[in-house]
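K.L.:
requesting a structural model of the entry that follows:
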Amino acid sequence: MKIFFMCVLFFSLVIQAQEYKIGQGVQLNKKLTVGAYFSTDYTKGSSVDKARLDDVAVLAYGNLSSQLSYFLELESAPTYVKDYKNHSTQTNLKFYYERAYGNYMYSDNLALRFGKFITPIGYWNLEPINVLRDTSSNPLYSSLLFPKFVTGVDLYGYVNEEDSLQYHLFLQTTNDIDEDYINIKNNFFLGSSLSYDISDEINLGATLGYFKTKDIKKDVFLAQINAKYDNYPYLLQTEWAYTDIKNKTLSNKAKQFGGYLQGMYNFTQQHAIVGRYEYFDDTQTSTLIQQQHIGIIGYSYRPVYAVSIKAEYQFNSHQELNKAIISFSVLF
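P.N.:
Reported below is the predicted structural model:
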């Protein structure tokens, strides 16, 4: 009920705000800005035929002082699913803590983030809002290899005067703040990452980590690399990760390896074409889809930056998984 009233308040403020610009939220006072977003999609393939109201979220953020800030994101996902193939519907009106953290900036070289925050890995994971992404779908890499969020602390900052080399040292020693809303449940996650801007157009990064899963007890070692070339109208990025897994329950070992290479060309600021190649291999499973090659061709239209209409088709090495996806998303 509290979330409902927050949504009503936000949209009433949007209507009344004279200087409101879509995508920038509404500043209620110097210490509080509120916003929201939603995304919808429709997926059609030989094994799937469904429409979703995938994300509905509300945001609150602001600066409490020159050094201390906060961010809160409550999300319902998927909020509504209509499965035409199985003739069923699913509704989920519960809101979960996706992000809830404080941030203390001591200097450009040292800052502390505490609470539940995005795991500082690569590029894709750092853009959790659908409207900001370039395709309707997410690479398998982004959800199957590492926990997407950390509930703990993160020390980060720049290590040189040019602010071109950034580090993160993060640690989790407890359960997630909201265990119903994380891709891999864990109670220990230790990692470090580096991000280096070679130039204004080229960035490189890497992450090393170790985490312990909960439901099926596993010790997982993670190694990841990423690279990006961003020079409008071209954007090329790639991310790859490897995990070495020790299953304590079954006393065996396994590995995962996956990643993607994605390129985008902007015809104009509103229109772009996107192509992506994905690879994923998981020796934990003996099914026929242990290994997947996925090719994606897509189109993106942004009448304004905070509104996105996207369409794509996925070609999977297992043809029964081929599918088309269209999506519509808005950031308020």
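K.L.:
okay, CA-based contacts and neighbour counts for the rest of this
P.N.:
Will do.
K.L.:
for F188, what are its contacts?
P.N.:
Shown in contact with F188 (CA atoms under 8 Å, 6 or more residues apart in numbering): 171-175, 211-213.
K.L.:
could you report the separation of the most centrally placed residue in the chain from T91?
P.N.:
Nearest to the geometric centre of the chain sits P128, at 3.1 Å (CA atoms, centre = their mean). Counting by CA to CA, to the nearest Å, the separation of P128 from T91 is 22 Å.
K.L.:
swap in G35?
P.N.:
23 Å.
K.L.:
quick one: which of the two has more around it?
P.N.:
G35 (23 against 14; other CA atoms under 10 Å).
K.L.:
ok, the closest residue to that one other than its chain neighbours - contacts?
P.N.:
Spatial nearest neighbour of G35, chain neighbours left out: G25 (4.3 Å); criterion: CA to CA, 6 or more residues apart in numbering. Applying CA under 8 Å, 6+ apart to G25 gives the contacts 33-36, 332.
K.L.:
as TSV, those residues with secondary structure and distance to G122 would be great.
P.N.:
TSV is the format used below for the contacts of G25 (DSSP: H, G, I helix; E, B strand; the rest coil; distance: CA to CA, whole Å):
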residue	secondary structure	distance to G122
T33	strand	27
V34	strand	27
G35	strand	25
A36	strand	25
F332	coil	26
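K.L.:
one more sequence to fold, the one below, so I can look at both together:
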Amino acid sequence: MALGLLQAALAPAQPPVPDPALAGLREGLGLGYRLGDSGFNLGGYAEAAYASRDGEQPWRLALNALSGILWWDGGGRWRFLMELELEDGLVVQPGDTTTDTATPVLERFHVDYAYGDRWQLRLGKFLTPIGRWNLIHAAPLTWTTSRPLITEATFPTNATGAMVHGVLPWTADGIEYALYVSPGEELFAAKDIDTFREALGLRLATSLLPDTQFGISFASFEQESTPDRKTLYGLDFRWAWRRYELSGELAYRTRDFGEDQIDEHGHYLQAVAPLSARLFAVARYENFHASNAAHDINRYLAGLTFRPLPAFALKAEYARMTDDRMGRDDTVRASVAVLF
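P.N.:
Predicted structure coming up:
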């Protein structure tokens, strides 16, 4: 199966790979499996990661994710996709090796009806279309082992309900949109995520400048554990030119305590530069203010990513996180990730 099909299954509403220089390497990689003439395809990805943090456990080695993706495309208007992920399937620490932390998570389970490019209907469980990172979060397709703080818990990463999405031909490159509603409980909710109780949201993305895509996000929602009404506003962008990349996201969330108040906010800016044909330098700055926190957190990250193949990534990074109250927290991470 071509790499492009699996990448489209991983992130159907976004560019298939973070590095546009790799986008043409699609055929002959043996990624994914077509199940006869049934129209079903099977693929996935895996990530193993190492982390060492000052002042805590000396190191941790884990099978962070083992994800299986089954999708069906019969060539007509109907499509189906399911993604099942095993998180922390194996954890190794000094003096301890365990599989007790293994957690199965249903990431996605949805049916799509494609009326045309302008609109498609999606029903089921899908990735919440807020910002860029949440839609291209699969480890082989990202530049770093860690994900930005503003994308971790400011909003639920999955939603169960209905979404209408497509491309409107109102500009030269079109305007991508996703309008979604989540009316109730999440399908097979993960235990450690404060899921949507109800949600309504919109994301728009378009290219206003050469080699650059801009996006805006809006969501109004309640969550199961924190039923106060929240409203989230987000901006994101990505500029890519000759294997260089600059991207970022900004989000802030208000919470209704009788009157709207800023509850949580943050942003990140990430730069990628090629050092050789397959080796890239990565740098990221983050600022994050968590709900009810007294101080902002700043994180500075520098790393290297080696891609011997488009479907294979080796990453190493050093991050320093500072807080006026807590001082400094240094972390070293490394990972290997592969699409299959």
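K.L.:
what TM-score do the two superposed chains give?
P.N.:
Between these two chains, after superposing, the TM-score reads 0.86 (TM-score structural alignment, normalised by the length of structure 1); 307 aligned residues with a CA RMSD of 2.2 Å.
K.L.:
aligned to the residue nearest to the centre of structure 1, what sits in structure 2?
P.N.:
Correspondence of P128 of structure 1 to structure 2, assessed by TM-score structural alignment: H137.
K.L.:
go on, Y37 of structure 1?
P.N.:
Aligned partner of Y37 of structure 1 by TM-score structural alignment: Y45.
K.L.:
for A153 of structure 2, see how far away its match is.
P.N.:
23 Å.
K.L.:
over to T305 of structure 2?
P.N.:
25 Å.
K.L.:
looking at the two, which is more packed in?
P.N.:
Set T305 of structure 2 next to A153 and count neighbours by other CA under 10 Å: T305 wins out with 25 against 12.
K.L.:
now that one: closest residue in space that isn't a chain neighbour?
P.N.:
K315 (4.5 Å).
K.L.:
surely the one you found is in a helix?
P.N.:
No: counting by DSSP: H, G, I helix; E, B strand; the rest coil, K315 of structure 2 is not part of a helix but strand.
K.L.:
tell me the residue in structure 1 aligned with it.
P.N.:
K315 of structure 2 maps onto K310 in structure 1, by TM-score structural alignment.
K.L.:
wait, that match sits on I326?
P.N.:
Yes: the criterion here is CA atoms under 8 Å, and K310 of structure 1 meets it with I326 at 5.6 Å.
K.L.:
which of those two has more residues huddled nearby?
P.N.:
Comparing K310 of structure 1 with I326 by neighbour count (other CA under 10 Å), the higher total belongs to K310, at 25 against 21.
K.L.:
so who does the more buried one touch?
P.N.:
Contacts of K310 of structure 1 by CA under 8 Å, 6+ apart are 134-136, 298-301, 326-328.
K.L.:
again, but for Q24 of structure 1
P.N.:
Contacts for Q24 of structure 1 (CA under 8 Å, 6+ apart) come out as 35, 332.
K.L.:
could you check how far N187 of structure 1 is from I129 of structure 1?
P.N.:
Distance from N187 of structure 1 to I129 of structure 1, by CA to CA: 25 Å.
K.L.:
ok, Q166 of structure 1 next?
P.N.:
Q166 of structure 1 is 23 Å from I129 of structure 1, by CA to CA.
K.L.:
any idea how far L110 of structure 1 lies from F149 of structure 1?
P.N.:
Distance of L110 of structure 1 to F149 of structure 1, given as CA to CA: 21 Å.
K.L.:
who has more neighbours out of those two?
P.N.:
F149 (25 against 15).
K.L.:
map the more buried one across to structure 2 for me.
P.N.:
So, by TM-score structural alignment, F149 of structure 1 is matched to N158.
K.L.:
which residues touch stretch 269-284 of structure 2?
P.N.:
143-144, 243-249, 268, 285-286, 300-308.
K.L.:
of these, buried ones?
P.N.:
Among those, those buried by neighbour count (16 or more other CA atoms under 10 Å) are 143-144, 244-249, 268, 285-286, 300-307.
K.L.:
strands along the stretch 51-200 of structure 1, start to end?
P.N.:
Remark: strands assigned in the stretch 51-200 of structure 1 by DSSP state E, counting those that start in this stretch are 68-76, 80-83, 88-91, 96-105, 111-118, 149-158, 165-172, 186-197.
K.L.:
in structure 2, point out the residues matching the fourth one.
P.N.:
What it means is strand 96-105 of structure 1. Counting by TM-score structural alignment, strand 96-105 of structure 1 corresponds to residues 105-114.
K.L.:
compared with structure 1, how much does that stretch deviate?
P.N.:
For stretch 105-114 of structure 2, the mean deviation from structure 1 after alignment is 1.1 Å (mean CA distance after the TM-score superposition for structure 1).
K.L.:
what about T101 of structure 2, neighbour count?
P.N.:
Neighbours around T101 of structure 2, by other CA under 10 Å: 12.
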